[in-house]
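Asker: give me coordinates for this.
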Amino acid sequence: MKKPRLAAIEYIRGVSMLGVVGIHVGAAYLGQHMTPEAVANPHIVALLEIFTRFSVPIFFFISAFGLFYNLDLSQPFVYKDFIKRRYKAVVVPYVVWSLFYIIHYCILWGDPGPLNPITILYDLFFGLANYQLYFMVLLIWFYLLMPLWVWLVKHLDIMKLALLLLFQIGINYVLCFLWNPYTVTNPILQKFLIHHLNYWVIHYVFIFLLGGYLAVHMDEFMRFMEKYRSQIVMAFWTTVGAHLGYYYYLLNVRGYTPLEGVATAHQLAPTGVIYTLGASIFFFTIFTVWQLPERCRPVLALLGKHSYFVYLAHPLALTYLGFLYDDLGILLTAPMTIIYYLLVVAAALLLAVGMRRLGEHYPIINKATIGVYPKK
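Answerer: Predicted coordinates for the structure are as follows:
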């Protein structure tokens, strides 16, 4: 029997998309404030680059949740059928958007070099065609390893999840803060190691398996959220404070610049992993057991419905609105950066809605860009 639809999955996608856009707008802001004459406002950086850090890993959480929520673990897992569906939904859009960005930037900058077939294959493997596409590569690797995740979820319990959380914090700390891939002298191996964040699923294995485990045990998860909703909210804000506190500690005690602080207090730092856990449970709780104002639901549904396209296309809005800012001589001060963020979201969302409607008349558009096929 088909399970009831969970609006929370769609709503979290929308919220996560807003966070991803914030991270990239924050990067543009930092790009203009890296000199003694233009010092970055640490608080706007905290808002755009630190507070939003749950947004990438939480995508893995809801991806796994959606997969396992509709998966009957008592039945044999048909890997071939699963891969066929994921190929249409993820691999095709990934390749289409990667080729689009490669060609787009070759034309924009007048440099045909990236059109070299070896370079294209290199960019496709590591997700380097554009800065947001590495997530797609990680997701594809998660899909390819799905039989392993099915087996693990079947054998997970709360104690094993707790141990896995400790393992996640430890392995991320080692790989991100202690290990230096540049010490490897073999140039080919070095390339594979330098880009490990783009395809090593080990960096996000806990949050992915947590999503799968909670989906399989949805009834218990619902009772937990209903019973401890207040504590979940308190825990979330505690993790927010811890992650922001780590960032401000780096700036005010260790003397880091905002850019250095962002490069250290990211989602794979210990506080970032805990923050992701707190955010995942928090957002699922408020979108499931809390009574949201009715006026919020259409907005969340709209953001969730078009989050995939906005995620894939928002760099275009960032680029061309950035050109407009430059032509008008507008500097990215804190207020103008917030306006820039809102304009990027609005422009990418309008493009998403327009392309989705156009795809209803020309289905190949939706098939190629977001992996959506007409219902039979």
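Asker: alpha carbons only for contacts and neighbour counts from here, please
Answerer: OK.
Asker: the residue most central in space within the chain: helix or strand, and which one exactly?
Answerer: Centroid-nearest residue in the chain, with CA atoms, centre = their mean: Val56, separated by 2.3 Å. Element membership for Val56, per DSSP states H and E: helix 55-69.
Asker: and that helix, what does it pack onto?
Answerer: The helices and strands touching helix 55-69, judged by 3 or more CA pairs under 8 Å, 6 or more residues apart in numbering; DSSP states H and E, are helix 7-31, helix 205-216, helix 270-286.
Asker: how about these in TSV, adding distance to Leu47 and mean neighbour count?
Answerer: TSV is the format used below for the helices and strands packed on helix 55-69 (distance: least, CA to CA, whole Å; neighbours: other CA atoms under 10 Å):
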stretch	distance to Leu47	mean neighbour count
helix 7-31	8	22
helix 205-216	23	24
helix 270-286	14	22
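Asker: I'd like the ones you listed as a markdown table, with distance to Leu152 appended.
Answerer: Below are these laid out as a markdown table (distance: least, CA to CA, whole Å):
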| stretch | distance to Leu152 |
| --- | --- |
| helix 7-31 | 22 |
| helix 205-216 | 8 |
| helix 270-286 | 19 |
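Asker: please generate a structure for the following sequence too, so the two can be compared:
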Amino acid sequence: MRNTIIDNLRGICMLGVIGIHIGSLALAPNNFTLYLFLEILSRYSVPSFFFISGYGLACTDKGLLSGSRLNYIDFMKKRLRGAGLPYLSWSLFYMLYFWLILPPGFVSWNPLHVAYVLFFGLGCYHLYFMVILLWFYASYPLWRRLLRIIIHQNIPFMLVLLFIFQLAFNWWTTHPGLNTAGWSVLAKNFFDYRLNYLPLHYLLIFISGGLAACYWEKFIALLRRYSAMVCVIFAASVAWDVQSCYEAVTVKGYTLIDLANTYHQLSPQGLCYTVGSLLFFCLALDWLERKAQSEGSLAKPFYKAISILSAYSMLIYFV
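Answerer: This is a model prediction of the structure:
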């Protein structure tokens, strides 16, 4: 049975993706408020898609809780058909597009260069998400094992530990302080594009999606019971993100583009905002769904619009 809240969460996430990719338009008038909404407060979207992916994998993994063996070959065949082929075809499409519109030399069809572009998700700037997703699929046996360990331990305590790890890992990988001048070209590329392929940056969110799948009824019941707290957490995460950006611009002299490169989804502010957003949007979609079932409810058209956006979210993302 499909979970309509998770399905419609795709639509909410896609609104964020659209905001990110038109956010640069706000740079010209130097409009701080517009840029904040489009380029900073839309950053929940990319991690939230990993929450949805973790949910989907855990839902379809019938042997997850029992600990039965995963048929890895069949699992990867299915994932490569569903995600690998679209990624390959759209990457080649964008390479062809840029080859046609850019001056000669910008795009090479040398097999090694094509492999380099595909490995790091460089066909177009938004395709890196698919590379990280494919790495999550390829390493799923590890995360499957981690999910079972968390489930058989104290879940809140394990999530706190994972949250601390996520903060530390994201901070170190985005502020490594390493001098790569003497590194080989291969090592330098792996370092420079580390944010394009390392799934560990989104491990907390991915695992949380898997846990939500295993305990969905309890998860929704907790959101309803503590709805006021969820709203406060969301508002506090927004306030911290906004205050950090405002201080950076007014006190530290940051440009708008500096904000996006600093207060992104991997920053401490961005991680807290992602967690707060996921809790809030799941609660809001649950409320919207129940309201939309009422006769003559004004929530119906809004619910339908989100559902349509969700249904075409993958195509919208690639385009």
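Asker: return the residues in contact with the aligned partner of the residue nearest to the centre of the first structure in the second structure.
Answerer: In the second structure, Val56 of the first structure lines up with Val46, judged by TM-score structural alignment. Contacts for Val46 of the second structure (CA atoms under 8 Å, 6 or more residues apart in numbering) come out as Cys13, Val17, Phe129, Gln265.
Asker: average offset between the helix holding Val56 of the first structure and the second structure?
Answerer: Compared with the second structure after fitting, helix 55-69 of the first structure deviates on average by 0.9 Å (mean CA distance after the TM-score superposition for the first structure).
Asker: can you tell me the element Tyr116 of the second structure falls in?
Answerer: Under the criterion of DSSP H and E, Tyr116 of the second structure resides in helix 111-120.
Asker: tell me which of the helices and strands packed on helix 55-69 of the first structure lies nearest to Leu324 of the first structure.
Answerer: Ranking those by proximity to Leu324 of the first structure (CA to CA) places helix 7-31 first, at 13.7 Å.
Asker: give me the next element, helix or strand, following that closest one.
Answerer: Taking DSSP H and E as the definition, the helix or strand right after helix 7-31 of the first structure is strand 34-35.
Asker: for Phe136 of the second structure, give me its contacts.
Answerer: So Phe136 of the second structure contacts Pro199 (CA under 8 Å, 6+ apart).
Asker: can you classify the residue mapped onto it from the first structure as helix, strand or coil?
Answerer: Residue mapping for Phe136 of the second structure onto the first structure gives Phe142, with TM-score structural alignment as the criterion. Remark: Phe142 of the first structure carries the secondary structure label helix [criterion: DSSP: H, G, I helix; E, B strand; the rest coil].
Asker: and for Leu351 of the first structure?
Answerer: From three-state DSSP, the assignment for Leu351 of the first structure is helix.
Asker: give the aligned equivalent of it in the second structure.
Answerer: With TM-score structural alignment as the criterion, Leu351 of the first structure pairs with nothing.
Asker: how close does Leu351 of the first structure get to Phe309 of the first structure?
Answerer: 9 Å (CA to CA, to the nearest Å).
Asker: cool, and Val240 of the first structure?
Answerer: For Val240 of the first structure, the distance to Phe309 of the first structure (CA to CA) stands at 28 Å.
Asker: what's the angle from the helix or strand Ala348 of the first structure falls within to helix 7-31?
Answerer: According to DSSP H and E, Ala348 of the first structure maps onto helix 334-361. Put simply, helix 334-361 of the first structure runs at 130 degrees to helix 7-31, going by axes from the mean of the first three to the mean of the last three CA atoms, to 10 degrees.
Asker: just to revisit the earlier point, distance to Leu178 of the second structure added to the contacts of Val46 of the second structure, as CSV?
Answerer: Output for those, formatted as CSV (distance: CA to CA, whole Å):
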residue, distance to Leu178 of the second structure
Cys13, 34
Val17, 31
Phe129, 25
Gln265, 22
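Asker: which one of those residues is nearest Phe302 of the second structure?
Answerer: Cys13 (15.3 Å).
Asker: Leu112 of the second structure pairs with which position in the first structure?
Answerer: In the first structure, Leu112 of the second structure lands on Ile118 (TM-score structural alignment).
Asker: roughly how far apart are its match and Leu124 of the first structure?
Answerer: Separation of Ile118 of the first structure from Leu124 of the first structure (CA to CA): 10 Å.
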